[in-house]
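**Student:** after the sequence you'll find the predicted model.
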Amino acid sequence: MNQNKRGFASDNNSGVHPSILESINSVNHGHTIAYGDDNYTQEATAIFKDLFGSHIEVFFVFIGSAANVLGIKAATQPYHAVITPETAHINVDECGAPERFTGCKLLTVPTPDGKLTIELAQKHMHGFGFQHHSQPKVISISQPTELGTLYTVDEVRDLANFAHQHNMYLHMDGARIANAAVALDRNFKEFTTDAGVDILSFGGTKNGMMYGEAVVFLNPDLAHEFMYTRKQGLQLASKMRYVSAQFIAYLSNNQWHKTASHANSMAKLLASKLELIPRVKITQPVQVNGVFAIIPKNIIERLQAEYFFYTWDEDQSEVRWMTSWDTTEDDINNFVAKVKELLT
């Protein structure tokens, strides 16, 4: 197999941005206090407070699944339930970790575009106070969704108000939150803190960081004793400075915005070229850095042999192509040329 290593499978497959590598090296000298009591972690925390509000609490973890699971665990008891779209990462791609480590039941909702609405959530809004039923406690959404679609600020706020009216919390999986902020042309605070989100999983790995995510408690009451939850969850880094240094570099000098803007623009370029090919059907609005399309089934494996990517829906012959901070126009042009070649 002569596979092009720069494929379109996932933005996780991309490398680490040079500025992030430099940030790690810049703190790699001498000794400093471990487990997050260092000056770098204090600086990174201060940046998060500047971005999301001085009242918030933030805790760094290694991976996004841990951010989701531990953040939800902080807001729930094992008899609670989490309402989320059927396509949510916590439902599809976390190997049952939310159920195992929180004890909560996931109540999923089919959606046409990955977006949860109040109307769709209503089907699970029952059984409150009935001891035989799991009690709905959290609504969890992804911004952007796993289908690359976006919630508007008003849509987030409506879901938050709906949750709060029922004594529930709103959790946001922000693994690609930078791509969402760029596409919405909003700062982070406008569609999280100001919109009523209670818990945010803030991602950076998909946008140029090496590793490290953050659990951001926009409702600081939920952060009570979370330090113990993080430790029990095996997510307390001893050499925290190497995570914090990445966040400092990532959130400074508009670095997150530059990398996310590039990834988004590459997806739009890819879609603009593919939609001109008659046998390729784009299935979702291309709002961030993902392109979903239906293509003839007989070319999928041959195309994957050249550029690795994932089939999203085998029954529909729908595939997903993700662009990254390091995707180039040549990558796009060569890929589109290969699609055309295989379709001739």
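**Tutor:** That came through, no problem.
**Student:** only C-alpha atoms for contact and neighbour calcs from this point on.
**Tutor:** Will do.
**Student:** burial measure for the residue nearest to I24 when sequence neighbours are not counted, as a count.
**Tutor:** In this structure, I24 finds its nearest non-sequential neighbour in Y242, 5.6 Å apart by CA to CA, 6 or more residues apart in numbering. Applying other CA atoms under 10 Å, we find 23 other residues in the vicinity of Y242.
**Student:** so Y242 touches V27, yeah?
**Tutor:** Yes - in this structure Y242 lies within contact range of V27 using CA atoms under 8 Å: 7.2 Å.
**Student:** joint contacts of the two?
**Tutor:** Between them, Y242 and V27 have no joint contacts when contacts are counted by CA atoms under 8 Å, 6 or more residues apart in numbering.
**Student:** mind checking how far N333 is from P296?
**Tutor:** Applying CA to CA, to the nearest Å, the value for N333 to P296 is 20 Å.
**Student:** pasting the second one now:
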Amino acid sequence: MNFGSDNQSGVSPRILDALVAASSGTAAPYGNDTWTQQAEQAIARVFDHDVKAFFVATGTAANCLALSALAQPWNAILCHAQAHLISDESTAPEFFTGGARLLPIATDSGKITPAALRATLKRLPDARPHSVKPSALSLAQATENGLVYTPAELKALSEVAHEHGLHVHMDGARFANAVAALGCTPAEMTVHAGIDVLSFGASKDGALAAEAVVFFTPALAEGFDYRRKRAGQLVSKGRLFGAQFNAWLQDDHWLELAGQANHAAQVLAATLQAHADIRLAWPVQANEVFVVMPKALLERLLAAGVQCYDWYPDSLPASMPLGADEVPVRFVTAWSSSDQQLDAFAAVLGR
């Protein structure tokens, strides 16, 4: 009954088979192999657009290296106040950008809105060289609260950002879950919506350790090969990235895996909502479920072997105040969340 995080799940058998196949024999190093070249072509087909793709091992590296291409040390990067980037990446964004500042945008909706973005940009002083200059907007898809931006919402935000001279980055650690949830095309959610660079995450969706920084605006990728090398993310056996992405993207396997995780989240949410002492905090739109429950109930669930996490009280909407004995809790489903796990959880909760 592990609902701690989708990054705790194992590897899809199809991807594992591809890794084993790619592990035999010899191949050119540093991404100059056939698997990596085919993977970049596969990504271009998925987004129906010419791209520059660079493979790295972690989501932190993907996000922060991508932002380093968009921000100078004296710049600012705007993101939601609860974004993973600002709450769970330590000081990696500042490290990789050489000191660029993260500026949070707080909204009660759990997502950045065009009005909130405009208001934030308007408030920032413009007194060169004394004031920080914004250069990028980072949007998480899905968000840290499990919400999904629609293509129309993304396009509206990108238009405001570009109007003010900002580039737009997307933290796509759960991009697959968002695409599967909305049923739109990957292009509609990125290049057609004005996204300049995507951190395309496979690790939470069935891969072992595989992330890609995908540039839809090629000029922004200038010098990125040096950035990746300097960060220690140029892996000699790059075919292990390429093999994973090829298997992940082939026949929409990535969307199949994400769809399984999303479905499990809906089942889990229904089980939780049926309990009289549990309140749903946010709509369940991808593969995360956020609830409020009594602390004693959480303790009993943990003692019974359920794995989940208490969450940040300030992540809740203002309309949901916490009682003295209540705690926010996050549940995350994965591609491997089984009916047996869901049934076992329902039985535990029912007791």
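**Tutor:** Looks like it came in fine. Just so you know, these numbers come straight off a predicted model, no measurement behind them.
**Student:** which one in structure 2 is aligned with the residue nearest to I24 of structure 1?
**Tutor:** Superposed on structure 2 with TM-score structural alignment, Y242 of structure 1 falls opposite L240.
**Student:** same deal with Q131 of structure 1?
**Tutor:** In structure 2, Q131 of structure 1 lands on P129 (TM-score structural alignment).
**Student:** repeat for R157 of structure 1
**Tutor:** Going residue by residue (TM-score structural alignment), R157 of structure 1 aligns to K155.
**Student:** around its match, how many other residues sit close by?
**Tutor:** Other residues lying near K155 of structure 2 total 21 when counted by other CA under 10 Å.
**Student:** I'd assumed A286 was in contact with A269 of structure 2.
**Tutor:** No - counting by CA under 8 Å, A269 of structure 2 stays clear of A286, with 11.2 Å between them.
**Student:** which bit of structure 1 covers the longest helix anywhere in structure 2?
**Tutor:** The residue-count maximum for a helix in structure 2 (DSSP state H) belongs to helix 253-273. Structural correspondence for helix 253-273 of structure 2: residues 255-275 of structure 1, per TM-score structural alignment.
**Student:** swap in stretch 288-300 of structure 2?
**Tutor:** Under the alignment (TM-score structural alignment), stretch 288-300 of structure 2 falls on residues 290-302 in structure 1.
**Student:** can you check stretch 187-194 of structure 2 too?
**Tutor:** The counterpart of stretch 187-194 of structure 2 in structure 1, counting by TM-score structural alignment, spans residues 189-196.
**Student:** for the matching stretch, measure first residue to last.
**Tutor:** In terms of CA to CA, the two terminal residues of stretch 189-196 of structure 1 are separated by 10 Å.
**Student:** same check, this time on stretch 141-161 of structure 2
**Tutor:** Using CA to CA, first and last residues of stretch 141-161 of structure 2 are 17 Å apart.
**Student:** so for that stretch, what gets flagged as buried?
**Tutor:** The neighbour-count check on stretch 141-161 of structure 2 (16 or more other CA atoms under 10 Å) flags 141-151, 153-155, 157-161 as buried.
**Student:** okay, and which of the residues you listed map to helices?
**Tutor:** 151, 153-155, 157-161.
**Student:** between these, which sits nearest G59 of structure 2?
**Tutor:** In terms of CA to CA, no member of those lies closer to G59 of structure 2 than L154, at 21.0 Å.
**Student:** now do the contacts for Y40 of structure 1.
**Tutor:** Residues in contact with Y40 of structure 1, defined by CA under 8 Å, 6+ apart, are 241, 244-245, 248.
**Student:** wait, which of these is closest to I63 of structure 1?
**Tutor:** Closest to I63 of structure 1, out of all of the contacts of Y40 of structure 1 and judged by CA to CA, is S244, at 13.7 Å.
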